[in-house]
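Q: Predicted coordinates and the sequence they were generated for:
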Amino acid sequence: MSRRKNAGTLTDLPSLPAHGMRIVPLGGLGEIGRNMAVFEHEGRLLVVDCGVLFPENDQPGVDVILPDWSQYQDRLDDIEAIVLTHGHEDHIGAVPYLLRERSDIPVYGSRLTNAFVGAKLREHRIKATLQDVAEGERVTLGPFELEFFAVNHSIPDAMAVAIRTQAGLVLHTGDFKMDQVPLDGRITDLAGFARLGFEGIDLLMADSTNAEVPGFVTSEEKLGPVIESVIREAEQRIIVASFASHVHRIQQVIDAAHKNNRKIAFVGRSMVRNMGVAGDLGYLNIPPGLTVSIDQAARMHPSQVVIISTGSQGEPLSALSRMATGNHRHITIEEGDTVLLASSLVPGNETAVNKVINALAQLGAQVISKDNALVHVSGHAAAGELLYLLNTAKPSNLMPVHGEWRHLRAHAALARKTGLSDEQIVMTSDGDVVDLIDGQVQVVGHIDCGMVYVDGNRAGVDESTLKDRLILGEEGFLACTIVVSTSSRMIVRAAHAHARGFADNPEIIAAVEPLVDKEIQRQLEEGVTDSHKLAQAMRRVMGRWVSDTHRRRPMILPSVIDL
């Protein structure tokens, strides 16, 4: 099994032969999100997916996390196109940030995917070239010949892409499953994959998210009757929380609401935007007169309305979270309301989601989720489906993608069952450099590849800033100012300390002031006149005092004013 090399830069790597292909995943490996891979052949680049990762509790103030494409900063002109497998945020969310740096990169995706991207680009005020493609189409982009295949997923119009070059044939599945009776009748194109298998797939890059789950994923059609029964039996308001891109699931809710004579209202900016797009393109069927505004819904009798909201992952600023904390402008949760979480739980969001569920329960709501009812099925292939794909496509090599390390390793174990050897299974992390040469796949190096944090409109918040935010949030800060005259080597005004988030009693803080005065006077008498060195001396004294006395580690902000 190929192993990771020491980190470096692109220039540190061995040269790529003219007939070879280089693949560098920049996100989506060892994590759920930030999916992005760069393919290189004959000096040209192809980007497949460009998604975001949502922050965790130890990343305060961060809105989204981008892949790190800084190693390609001076090669943006070499990018032929961005190819998108489907319209989920973890595959399209970073597109506007890449197009900020070169807006004329053409974007290829399905009709719905590009519509979602286009809406995002308008918010960012970016004009771009969006090229719609569909399953069965072939497109040539420089040295890359692409062929698109229908795959079934939890969003319409998902596609796999086959990439043909002189180096060989790569099949990238994107996210997929094998629902045999999907709601839109669009099944995963196993016949197409089999045809590629006869042609010879040199490398299969396949979704690993559910590799640990045995068997096959339950069909989406099983959910409809359950959702309808929840809405039929509820006596008061119903709030359904879902991903803003889960068109099929929201269609099931709409159908159930219509059948039970309830109006629907969309809540949350991304939900309103995406459902508007899906409705305009015909992917969402909403009977005339069924929708109402959130203002109207708030005035209606609770038994007459279903609210479809964002916030299924416990996002702090989402509509559902604001309802749970009583801070939503229009909707107040009341005893007897029903909240339906119609989505999966993204790994890492467990604490946030449980917090919201408990807050809703405390307000008297009945919370229904996949833990107590069949209201969600996964959009990712389980182990039985992955085995089916491996046996159908018969790849020469496998590179598990899209998943945490446990998912990638489980996928590798499945591949061994189908006869692939360790040498044919490429286990990689973000930044690993994989070369496909003469049908052989090998990890040849590793590039520096971190996370890019977005805070508001600013991309590139560094790790030290996040560390400072954590310290401030957990320990507060302790500041101290002293006025000295370095020319006369004396203290003009004694140290004055204050704190925030550390201690409410000013007398506690005042105890450090004589210690600072004593140390600064000693430094001055020893001939130290540099303000920075004096400030560092203050920091050491304050740090020792707060650690020894209070066993705390607040941020320390010393200030020396030299008259």
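A: Perfect, thanks for sending it. Numbers count the residues shown, from 1 in each chain.
Q: okay, CA-based contacts and neighbour counts for the rest of this
A: Fine.
Q: Quote the end-to-end distance of stretch 126-135.
A: Taking C-alpha to C-alpha, to the nearest Å, the first and last residues of stretch 126-135 lie 27 Å apart.
Q: which parts of it are buried?
A: Residues of stretch 126-135 classed as buried: Ala128, Leu130, Val133, Ala134, Glu135 (neighbour count, 16 or more other C-alpha atoms under 10 Å).
Q: Out of those residues, which is nearest to Thr486?
A: Set against Thr486, the nearest of the buried residues of stretch 126-135 by C-alpha to C-alpha is Ala128 (59.4 Å).
Q: That closest one: what secondary structure?
A: coil (DSSP: H, G, I helix; E, B strand; the rest coil).
Q: Helix, strand or coil: sort out the most far-flung residue of the chain relative to its centre for me.
A: Centroid-distance maximum for the chain: Ser488 at 57.8 Å, with C-alpha atoms, centre = their mean. Classification of Ser488 by three-state DSSP places it in coil.
Q: measure it to Arg262 for me?
A: In terms of C-alpha to C-alpha, Ser488 sits 81 Å off from Arg262.
Q: next one: Asn397
A: The value you get for Asn397 to Arg262, if C-alpha to C-alpha is used, is 52 Å.
Q: Ok, Gln523 next?
A: For Gln523 relative to Arg262 (C-alpha to C-alpha), the value is 76 Å.
Q: Tell me which of these two has more neighbours.
A: Arg262 (23 against 18; other C-alpha atoms under 10 Å).
Q: Now do the contacts for the more buried one.
A: Listed by C-alpha atoms under 8 Å, 6 or more residues apart in numbering, the contact set of Arg262 reads Leu290, Ser303, Gln304, Val305, Val306.
Q: Can you convert those residues into JSON lines and add a column each for neighbour count and distance to Asp255?
A: JSON lines is the format used below for those (neighbours: other C-alpha atoms under 10 Å; distance: C-alpha to C-alpha, whole Å):
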{"residue": "Leu290", "neighbour count": "15", "distance to Asp255": "10"}
{"residue": "Ser303", "neighbour count": "17", "distance to Asp255": "16"}
{"residue": "Gln304", "neighbour count": "17", "distance to Asp255": "14"}
{"residue": "Val305", "neighbour count": "27", "distance to Asp255": "13"}
{"residue": "Val306", "neighbour count": "29", "distance to Asp255": "11"}
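Q: can you tell me which of the residues you listed are in strands?
A: Val305, Val306 (DSSP state E).
Q: Tell me which two of the contacts of Arg262 sit farthest apart.
A: Among the contacts of Arg262, Leu290 and Ser303 lie farthest apart (C-alpha to C-alpha), at 14.5 Å.
Q: let's bring in a second model and compare:
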Amino acid sequence: MDASALQIIPLGGATEIGRNMTAYRLGEQIVVCDCGLMFPDQEMPGVDILIPDITFLLENRERVLGICLTHGHEDHIGALPYVLRQLPVPIYATELTLGLIENKLDEHDLWRQTEAHLVRDGERVTLGDFEVEFVHVCHSIPGSCALVIRTPAGTVVHTGDFKFDQTPEDGKLTDLAALARAGEEGVLALVIDSTNVDKPGYVASEAVVREALDRLFMHAPRRIILTTFASNINRLQQVIDISRQYGRKVAFAGRSMQENSRIARELGYLRVGEETLIRLENIDDYPPNEVTILTTGAQGEPLSALTRMAMGDHRFVRIQPGDTVVFSATPIPGNEDLILRTINHLFKQGANVLDIRTDPQIHVSGHANREELKLMLNLTRPLYVVPVHGEYRHKELWRRMGEAMNYVVIKLENGDVLEVTPEEAVIRERVTAGAVFVDGTGISGVEDAVLRDRWHLAQDGIVVVVCTVDRATGRLIAGPDVVARGAILTSELDQVTEEARQRTIQILESLPEDGTVDWASVRTDIRRAINKLLQQTTGRRPMVVPIVMDI
């Protein structure tokens, strides 16, 4: 390693949308940008979240100077409670981001012991030989920033999530001057968002959404139930403003929606009077055409407030014929089936449901489209472009677009150590990186073997064979009993379990009576025999657990 060269090390987010974390190393100093989580797909039963593997940071814990956060979305701050417990380093963030982090860390009893620093837009923070400037950018949550990271080895612009909105909801434009100033000084590398590189043109303004929602509120005959990401504070503000305009009261449903709105109100990022807000349990005290409900569940999450409303088991809200339900969010890849299932149940109960397929203007992305990505390129004029926050297809599209503009685009994977100098950019080595599966409150992670067992059980079920034998003679004392769950059809159950008993008895009766029995081998023989039987009779291969108690 060249001690004078700057290294860019993505630990998450380089090959997926989520779990964002990038380490910047200069000599013996490391600064980390973002610390996000990712939600599991359907092939990860029992897993709650995925967080970055921070083995590299733990191995270099004395060198880590701090974590700088670009904004308050879960895929950028959600892993902090798990990471800070193992790596207690200072964190730096803008006001709303820090407010959301405080609430999150407080739930894990970590806030009081965390060294947290409030950073204003345009402020520069010095961490060792790193100077990090927080540059305001437009996104779907206030307080979003790009990071201009200046070092003796060169400058990196880390964009975070951004777009160029000329009429943002909060009136704060992306700080083009600061980005152009960095470009004039010279940018070694641009680490940039890739989410919408496959979408042409410019992303529509939030003003378009306001107009679409205004039309919707004008004609809605009864209650309006709108779901969006709980952290999309700008969208919440739009809905509150329009509700007030049409004489509607507003209630929040879902824990994260209630918590985020509370934090945003306390910090002044969500402007709403007490006369507009009502408690969710009091919505039936008002005429249906005077009520708006802002709820979680935009991704069809099974336990979310909206899904429970759709299934008819929410404590306070029953969907009524004529209600208008609005999905003001883009489906995360993999969640489409969950969302459609929720929509079907809502229609079944008589609701009128709108989403971006039926009305594309009720939501706009918080991520830059292709022409905006080009604008960021030309503002900063980097020597090297490093696309992150995207999948493989996004990076390849970035490479093609960048090379057409005569830029060098480098495609990294999580764990790659990219060393950048004015002369060259080279992947020097790889460090440990990947996803740690977290379930419950544990931070040790779910092992692959456990996940495979869960998947096996979910797919094929389980058969347990229990018997008791005399240790000295191998004689059968009790059993065998066969218990099956999710493995054998009811019509086949008695026949198959009886055959399994007989085959187990045959194995046990063939054992020598002189006490020289290897019981581990006996269990293996029983497992193989039952597996073969089940494969022949049912065509399935459930998990077989033989329990032989020798006494």
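A: Arrived safely, thanks for sending. All values derive from a computational prediction rather than experimental measurement.
Q: TM-score for these two?
A: For these two chains in superposition, a TM-score of 0.96 is obtained (TM-score structural alignment, normalised by the length of structure 2); 544 aligned residues with a C-alpha RMSD of 1.6 Å.
Q: related to what we said a few turns ago, how about the residue farthest from the centre of structure 1, what's its match in structure 2?
A: Matched by TM-score structural alignment, Ser488 of structure 1 corresponds to Thr473 in structure 2.
Q: That match contacts Asp514, correct?
A: Yes. Under the criterion of C-alpha atoms under 8 Å, Thr473 of structure 2 makes contact with Asp514 at 6.1 Å.
Q: mind listing what the match of Ser488 of structure 1 touches?
A: Pro512, Glu513, Asp514, Gly515.
Q: List only those of these flagged as buried.
A: When the contacts of Thr473 of structure 2 are checked for burial by 16+ other C-alpha under 10 Å, the buried set is empty.
Q: out of these, what pair is the most spread apart?
A: Among these, Pro512 and Gly515 lie farthest apart (C-alpha to C-alpha), at 6.9 Å.
Q: Common neighbours of the two, please.
A: Counting by C-alpha under 8 Å, 6+ apart, the residues touching both Pro512 of structure 2 and Gly515 are Thr473, Gly474.
Q: can you map out the helices along the stretch 151-300 of structure 1?
A: Assigned by DSSP state H, counting those that start in this stretch, the stretch 151-300 of structure 1 shows helices spanning 190-199, 223-233, 247-259, 269-280, 294-299.
Q: correction: the stretch 351-500 of structure 2
A: Using DSSP H, counting those that start in this stretch, helices in the stretch 351-500 of structure 2 cover 370-380, 392-404, 448-460, 490-509.
Q: which ones are touching the alignment partner in structure 2 of Pro143 of structure 1?
A: Residue pairing (TM-score structural alignment): Pro143 of structure 1 is matched to Asp129 of structure 2. Asp129 of structure 2 sits next to Leu26, Gln29, Thr151, Pro152 when contact means C-alpha under 8 Å, 6+ apart.
Q: What distance do you get for the third one to Ile9 of structure 2?
A: Applying C-alpha to C-alpha, the value for Thr151 of structure 2 to Ile9 of structure 2 is 16 Å.
Q: So these two - more neighbours on which side?
A: Per other C-alpha under 10 Å, whichever of Thr151 of structure 2 and Ile9 has more neighbours is Ile9, with 27 against 17.
Q: any chance of the contacts of Arg262 of structure 1 in a markdown table, with distance to Trp69 of structure 1 too?
A: Formatted as a markdown table, the contacts of Arg262 of structure 1 follow (distance: C-alpha to C-alpha, whole Å):
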| residue | distance to Trp69 of structure 1 |
| --- | --- |
| Leu290 | 45 |
| Ser303 | 50 |
| Gln304 | 49 |
| Val305 | 45 |
| Val306 | 42 |
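Q: among the contacts of Arg262 of structure 1, which recur in structure 2?
A: Counting by both residues aligned by TM-score structural alignment, their matches' C-alpha atoms under 8 Å, these that remain in contact in structure 2 are Leu290, Ser303, Gln304, Val305, Val306.
Q: Map the first one onto structure 2.
A: Structural alignment (TM-score structural alignment) places Leu290 of structure 1 against Thr276 in structure 2.
Q: How about the contacts made by the residue lying closest to its match once chain neighbours are set aside?
A: Nearest residue to Thr276 of structure 2, sequence neighbours excluded (C-alpha to C-alpha, 6 or more residues apart in numbering): Lys249, at 5.0 Å. By C-alpha under 8 Å, 6+ apart, the residues touching Lys249 of structure 2 are Ser243, Glu275, Thr276, Leu277, Ile278, Glu290, Val291, Thr292.
Q: Which helix or strand contains Ser312 of structure 1?
A: Counting by DSSP states H and E, no helix or strand carries Ser312 of structure 1.
Q: What is the burial count for the counterpart of Gly33 of structure 1 in structure 2?
A: Here Gly33 of structure 1 is matched to Gly18 in structure 2, going by TM-score structural alignment. Around Gly18 of structure 2 there are 26 other residues, counting by other C-alpha under 10 Å.
Q: ok, Gly18 of structure 2 touching Asp34?
A: No. Using C-alpha under 8 Å, Gly18 of structure 2 is not in contact with Asp34, being 10.7 Å away.
Q: Quick check: neighbours shared by the two?
A: His76.
Q: Tell me which of the helices of the stretch 351-500 of structure 2 sits nearest to Gly300 of structure 2.
A: Using C-alpha to C-alpha, the helices of the stretch 351-500 of structure 2 put helix 448-460 closest to Gly300 of structure 2, at 21.1 Å.
Q: whereabouts in structure 1 does that closest one align?
A: Under TM-score structural alignment, the match for helix 448-460 of structure 2 is residues 463-475.
Q: what's the answer for stretch 76-83 of structure 2, then?
A: The counterpart of stretch 76-83 of structure 2 in structure 1, using TM-score structural alignment, spans residues 91-98.
Q: In space, what's closest to Glu43 of structure 2 - neighbours in sequence excluded?
A: Closest to Glu43 of structure 2 by C-alpha to C-alpha, 6+ apart is Trp455, at 7.1 Å.
Q: sorry, back to before: what distance do you get for the aligned residue in structure 1 for the residue nearest to Thr276 of structure 2 to Gly279 of structure 1?
A: Taking TM-score structural alignment, Lys249 of structure 2 has Lys263 as its aligned residue in structure 1. According to C-alpha to C-alpha, Lys263 of structure 1 and Gly279 of structure 1 sit 16 Å apart.
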